[in-house]
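>>> I would like the atomic coordinates for the input below:
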Amino acid sequence: MFDPDDLAKIRAAKREWEEETLEPTIERFGERKETFTTDTSGPELDRVYTPDDVADLDYDADLGLPGAEPYTRGVYPTMHRGRLWTMRQYAGMGTARETNERFRYLIDQGSSGLSMAFDLPTQKGYDSDAGMAAGEVGKAGVAIDSLRDMEVVFDGIPLDEVSTSMTINAPAAVLLAMYVAIGDQQGVDRDKLRGTIQNDILKEYIARNLYIYPPEPSMRLITDIFEFCAEEVPNFNTISISGYHIREAGSTAAQEIAFTLADGIAYVEAALDAGLAVDDFAPQLSFFFNAHNNVLEEVAKFRAARRLWAGIMDERFGADNPKSKQLKFHAQTGGSTLTAQQVENNVVRVAYQAMAAVLGGAQSLHTNGKDEALSLPTEESVRTALRTQQILAHESGVADTIDPLGGSYAVESLTDEIEAEARDLLEEIDDRGGMRPAVESGWVKRQIQDVAFERQREIEAGERVVVGVNKYQVDEEPEADIEAVDPEDERRQQERLRAVKDERDDEAVEAALSDIRAAAAGEENLLPPIVEAVKAYATVGEISDVLREEFGEYRPAV
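Modelled structure (predicted):
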């Protein structure tokens, strides 16, 4: 891309600058520290970047144009000039009614997509009256026991007018079935349903531990969802392959995209092994990344991920459909970067992280509330978080030019470095037999834990500044307005569950559960019988228990 003679002149000029200008300045004034790295101890940053740092850049092969391979500059030709990213705000209050009220409020405030959080019992496949659910009902999100709860959540919300993202993994098939059932009740054609289900079980074994079944049957559930949606719900993203929680657990940016794409490879391989054609399901794959603090590193990370995935789908899997090669992703600002100290500082952190996601070409975005280090976000903090996105969209100008940092010597160099590090990790995973063996052996988790330990050591030693935590502290904190869950919600939810069980047709429920058991024992796709079961008001716990009996429960190796 650059003339060799011009590069030689640039190198010579830089050497002269270093000797005559830089060194005397450093001798007199010094620099703030000996080395500078990115947000997560990633690549060491050069003092200044020049064309020499990107001398090997091939514009067509490495960058191209938006909407064209290798998609480094974006997956769509017009990106945010054509359509702004979907503005989601994570919501899931203690009860279905409260969640419905929050959803309606967000729509009224201009949110263009809903994002649904579930409580821990729902995420683990337990009903609210289960012993394992005690004390956790409605705490981390909304409690969903049966289709009746989903009816309340989406009361007055037409599913053909909203896009809904559901953060659910082990029981993802059950919650997707409920969403399809609500659409059927509303008379919405299934091909009009839009949204995303997280459905990423491999990262649960790595980072979050909210799994139920062993990896093999879990992968079967995922591929059954791929097949069902390709035929029945073609505009619903069947999986959100998540690097977000990997980064929250402490990974570097390169580890985040490497382990996420390795999970993606494993899901594609599982679907192919199940007899699906790559171009039938790959266009419905989506990704979920973290937007962390270092703006340049995050922009480079998103660009590197797109380029890597396009190459993987082309070279490894022979995808022909361009949509199969396009890495479409949702981003959420970094929950682990939020501090309980001086919570107002989190507004600033979230704004810069959101800007990095927009500059990096996100398709949808969630911005955290400033108080989420303390509790569920209040209505006021949710509104501020949404306004942050709206100001970025309409006032900042960052959405008006596609890939505006493209061509920056620093960003292009960082993109190459992060991609190269991620490629090395992907090769090591291949050498270990693929992502499933790498996960089951504990190797992936150890890589993340090593980085997390070193980062915490740096913070405690004061080598890494966290404003308000280890520097610029204040003596007193103002009392925060914290959103609280009513302790009576658990009892009331259990009463609603009993009412559903009293009113439903028990014979229809037993017949539907028997059909699920038969499908699980055989090779039939599990989604159709699960849809019929939820329509009969079988509960999340009852369906999950049938699958527990057939598949067993996962116990990690010590």
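>>> Could you use CA atoms for every contact and neighbour count after this?
Noted.
>>> How about the contacts made by the closest residue to Ala319 other than its chain neighbours?
In space, Ala319 comes closest to Met313 once its chain neighbours are excluded; the distance is 5.6 Å by CA to CA, 6 or more residues apart in numbering. Taking CA atoms under 8 Å, 6 or more residues apart in numbering, we find Met313 in contact with Ala319, Ser324, Lys325.
>>> which residues sit in contact with the last one?
So the one you mean is Lys325. Neighbours of Lys325 in contact, by CA under 8 Å, 6+ apart: Ala282, Pro283, Trp309, Ala310, Gly311, Met313, Asp314, Ala319.
>>> Now for the third one: which residues touch it?
What it means is Trp309. So Trp309 contacts Leu261, Lys325, Gln326, Leu327 (CA under 8 Å, 6+ apart).
>>> same thing but at 7 Å, please
For Trp309, the contact set (CA atoms under 7 Å, 6 or more residues apart in numbering) comprises Lys325, Leu327.
>>> Wasn't Gln473 part of a helix?
No. Gln473 is assigned coil when assessed by DSSP: H, G, I helix; E, B strand; the rest coil, not a helix.
>>> roughly how far apart are it and Leu374?
Using CA to CA, to the nearest Å, Gln473 is found at 18 Å from Leu374.
>>> what are the ranges of the helices in the stretch 51-200 of the chain?
79-82, 96-108, 120-123, 147-153, 172-186 (DSSP state H, counting those that start in this stretch).
>>> Can you verify the residue nearest to Ala319 is assigned to a helix?
Yes. Assignment of Met313 by three-state DSSP places it within a helix.
>>> now the contacts of Lys325 in JSON lines, with distance to Pro51?
Shown next, in JSON lines, are the contacts of Lys325 (distance: CA to CA, whole Å):
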{"residue": "Ala282", "distance to Pro51": "37"}
{"residue": "Pro283", "distance to Pro51": "36"}
{"residue": "Trp309", "distance to Pro51": "26"}
{"residue": "Ala310", "distance to Pro51": "26"}
{"residue": "Gly311", "distance to Pro51": "25"}
{"residue": "Met313", "distance to Pro51": "30"}
{"residue": "Asp314", "distance to Pro51": "29"}
{"residue": "Ala319", "distance to Pro51": "34"}
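>>> ok, and the most crowded of these?
Compared across the contacts of Lys325, Ala282 has the highest neighbour count, 27 neighbours, by other CA atoms under 10 Å.
>>> Could you pull up the residues touching that residue?
Residues near Ala282 by CA under 7 Å, 6+ apart: Ser324.
>>> Would you mind measuring from it to Arg148?
Ala282 is 33 Å from Arg148, by CA to CA.
>>> next one: Tyr49
Taking CA to CA, one finds Tyr49 at 58 Å from Arg148.
>>> Let's see this one next, to set against the first:
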Amino acid sequence: MKFTTTSGIEIKEVYTEPSGMNELPGEFPFTRGIQKDMYRGRPWTMRQYAGFSTAEESNKRYHYLLSQGTMGLSVAFDLPTQIGYDSDNAMAEGEVGKVGVAIDSLKDIEVLFDGIQLKDITTSMTINATAPILLAMYIALAKKQGADLRQLSGTVQNDILKEYAARGTYIYPPGPSMRLITDVFEYCSREVPKWNTISISGYHIREAGSTAVQELAFTLANGKAYLQAAMEKGLDINVFAKRLSFFFNCHNNFFEEIAKFRAARRMWANITKQLGATDPGAQKLRFHTQTGGSTLTAQQPMNNIVRVTTQALAAVLGGTQSLHTNGYDEALSLPTEAAAKTALRTQQIIAFESGATDTVDPLAGSYFIESLTDELEKAAYLYIDKIDAMGGAVKAIEQDYIQQEIARSAYEYQSEIENGDRVIVGVNKFTETEKPVGNVFRVDDSIRITQSEKLKALKAGRNNKAVEEALGKLKDAAGGKENLVPHILTAVEAYATLGEIADTLRSVFGEY
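A predicted model of the protein is given here:
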């Protein structure tokens, strides 16, 4: 019988040759970790992803998570917010507040973070096509709270290429979308220098069905495209590359995932160096990890606690900078409060009880891990070289290459499950008859009425002339070449809605 990883890399029965690797953590090419002392210095950020219904409801969940020991917030936005529609738009029907929180204006952001000082926390926002608008709202609130913008820290996902390839929440064509991303790079490097301006995401590529090798290759190819776009805009790679971060999936194959993270650091260090980065800070791949949502099963959902635990441990042994652990009930619904707490406790037990954090890169020198790291790197470079030959990630996406490769891998993986070649406990082996699960978390459709009423009141009470003026200036700027973030911020501060701002840009850029 042949043993392979999920990417098809053959696993030998035994590994007998050392790799000859003698580098240290915190040193180029950072295979063993980006910090010399890693978790002995400080633990990773335990950042639980949350957001649903209205800003009021999500605010309650944030206060709950902070009280339970979460170290950073991670905001989930609903689908209309992600694709630039206000809650009262006909396109938003049935989706308001469902997969995240509904945000229509600065008013909602004020409520979302009520009682939370932005200067005291780091916030990650999973938002892409409308990233400049949500970032502007966050900055506007920080200004109202009197925070020093130069000290404000957090991350905005802002990764549109993987939306075209794997996820689908894009609005504008690739050209204008890349402009908005580099505008955020430029603005933040000047005004909010501690903010991570992009989280280049392999997570969604993996959730769409890619292998670990494809996740690694396509994510780094996208990262390379962002570096090149920013450099073409005249930005210094040694400055802006320090504010790039990555977002990876942690799937079921324990050792492959650890090797993937180690290979990613080494590859990124070499890619940035080839493009001219000389500052070690600009060569380091810093990343957030989320356990694999697509690995969770609705059958025997308590099994998911074990899956999440092994995935979280792999992320820690792989050297992640921050981590979200999924709730065991996420194959059924949004996580209940109990599931969210269990997920957080999983991280805390690994951090404080397991001993996994006591030494840096504890698996270094393992013949298996070192060999697997090399194999993943080699296989990923085959993809990257092919993408480079096409003209880069944007061209590869436009030619449907990346999408087709992901679809092929997803089909193969599902076929293996269905014909029994790959065992999923409780799904195709060790199954049992189960009663329907009762305690699931549902968001009521009446949220849309609540949000629509709030919008009506907002428009009646704001200075509509100021809104009109701000949107007019934004439209003019979009037709030219100046940075759009200051214009978006002005519109946000006048209480223009997310949909009004997105529509203004649609009128110039069109839709993809």
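>>> related to what we said a few turns ago, map the residue nearest to Ala319 of structure 1 across to structure 2 for me.
Under the alignment by TM-score structural alignment, Met313 of structure 1 pairs with Thr272 in structure 2.
>>> So which residues of the stretch 1-150 of structure 2 form strands?
45-50, 72-76, 123-126 (DSSP state E, counting those that start in this stretch).
>>> Make CSV out of those and add distance to Phe368 of structure 2 and mean neighbour count.
CSV is the format used below for those (distance: least, CA to CA, whole Å; neighbours: other CA atoms under 10 Å):
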stretch, distance to Phe368 of structure 2, mean neighbour count
strand 45-50, 28, 23
strand 72-76, 34, 22
strand 123-126, 34, 21
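>>> Take those and write them to a markdown table, including distance to Leu216 of structure 2.
Putting these into a markdown table (distance: least, CA to CA, whole Å) gives the following:
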| stretch | distance to Leu216 of structure 2 |
| --- | --- |
| strand 45-50 | 22 |
| strand 72-76 | 23 |
| strand 123-126 | 20 |
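>>> can you pull out the strands in structure 1?
For structure 1, applying DSSP state E gives strands covering 86-91, 113-116, 163-166, 194-197, 236-237, 239-242, 285-291, 329-333, 364-366.
>>> Distance to Ala143 of structure 1 added to those, as a markdown table?
Converted to a markdown table, those look like this (distance: least, CA to CA, whole Å):
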| stretch | distance to Ala143 of structure 1 |
| --- | --- |
| strand 86-91 | 12 |
| strand 113-116 | 11 |
| strand 163-166 | 13 |
| strand 194-197 | 17 |
| strand 236-237 | 23 |
| strand 239-242 | 21 |
| strand 285-291 | 23 |
| strand 329-333 | 22 |
| strand 364-366 | 21 |
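>>> among the ones you listed, which is nearest Arg104 of structure 1?
The closest of the strands of structure 1 to Arg104 of structure 1 is strand 113-116. By CA to CA, the value is 9.6 Å.
>>> who has more neighbours, Gln473 and Leu374 of structure 1?
Neighbours per residue, other CA under 10 Å: of Gln473 of structure 1 and Leu374, the larger number sits with Leu374, 16 against 13.
>>> so who does the counterpart of the more buried one in structure 2 touch?
Under the alignment (TM-score structural alignment), Leu374 of structure 1 maps onto Leu332 of structure 2. When contacts are counted by CA under 7 Å, 6+ apart, Leu332 of structure 2 touches Ala298, Val440.
>>> And Leu332 of structure 2, how close does it get to Gly51 of structure 2?
Distance from Leu332 of structure 2 to Gly51 of structure 2, by CA to CA: 16 Å.
>>> Likewise for Leu334 of structure 2?
9 Å.
>>> Out of these two, name the residue with the larger neighbour count.
Shown here are Leu334 of structure 2 and Gly51; by other CA under 10 Å, Gly51 has more neighbours (27 against 22).
>>> Translate the more buried one into the numbering of structure 1.
When structure 1 is aligned by TM-score structural alignment, the residue opposite Gly51 of structure 2 is Gly92.
>>> give me every residue that touches its match.
Thr99, Met116, Ala117, Phe118, Gly141, Val142.
>>> next one: Leu296 of structure 1
For Leu296 of structure 1, the contacting residues are Val411, by CA under 7 Å, 6+ apart.
>>> try 8 Å this time
Taking CA under 8 Å, 6+ apart as the test, what Leu296 of structure 1 contacts is Ala356, Ala410, Val411, Leu414.
>>> which residues touch the residue nearest to the last one when sequence neighbours are not counted?
Here the nearest residue to Leu414 of structure 1 in space, its sequence neighbours aside, is Ala300; by CA to CA, 6+ apart that works out to 5.8 Å. Under the criterion of CA under 8 Å, 6+ apart, the contact partners of Ala300 of structure 1 comprise Gly360, Val411, Glu412, Leu414, Thr415, Ile418.
>>> Over to Val54 of structure 1?
Tyr409, Glu412, Ser413.
>>> hmm, 6 Å instead?
Val54 of structure 1 is in contact with Ser413, counting by CA atoms under 6 Å, 6 or more residues apart in numbering.
>>> Quick check: it vs Ala410 of structure 1, distance?
Distance from Val54 of structure 1 to Ala410 of structure 1, by CA to CA: 9 Å.
>>> Need the contacts of Ala300 of structure 1 in TSV (columns: neighbour count and distance to Glu227 of structure 1).
Shown next, in TSV, are the contacts of Ala300 of structure 1 (neighbours: other CA atoms under 10 Å; distance: CA to CA, whole Å):
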residue	neighbour count	distance to Glu227 of structure 1
Gly360	30	31
Val411	22	39
Glu412	24	38
Leu414	27	38
Thr415	25	34
Ile418	26	33
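>>> Farthest-apart pair in the residues you listed, please.
Farthest-apart pair in the contacts of Ala300 of structure 1 is Gly360 and Ile418; separation 14.0 Å (CA to CA).
>>> related to what we said a few turns ago, so which of the strands of the stretch 1-150 of structure 2 is nearest Ala457 of structure 2?
Here strand 72-76 is closest among the strands of the stretch 1-150 of structure 2 (CA to CA), at 24.9 Å.
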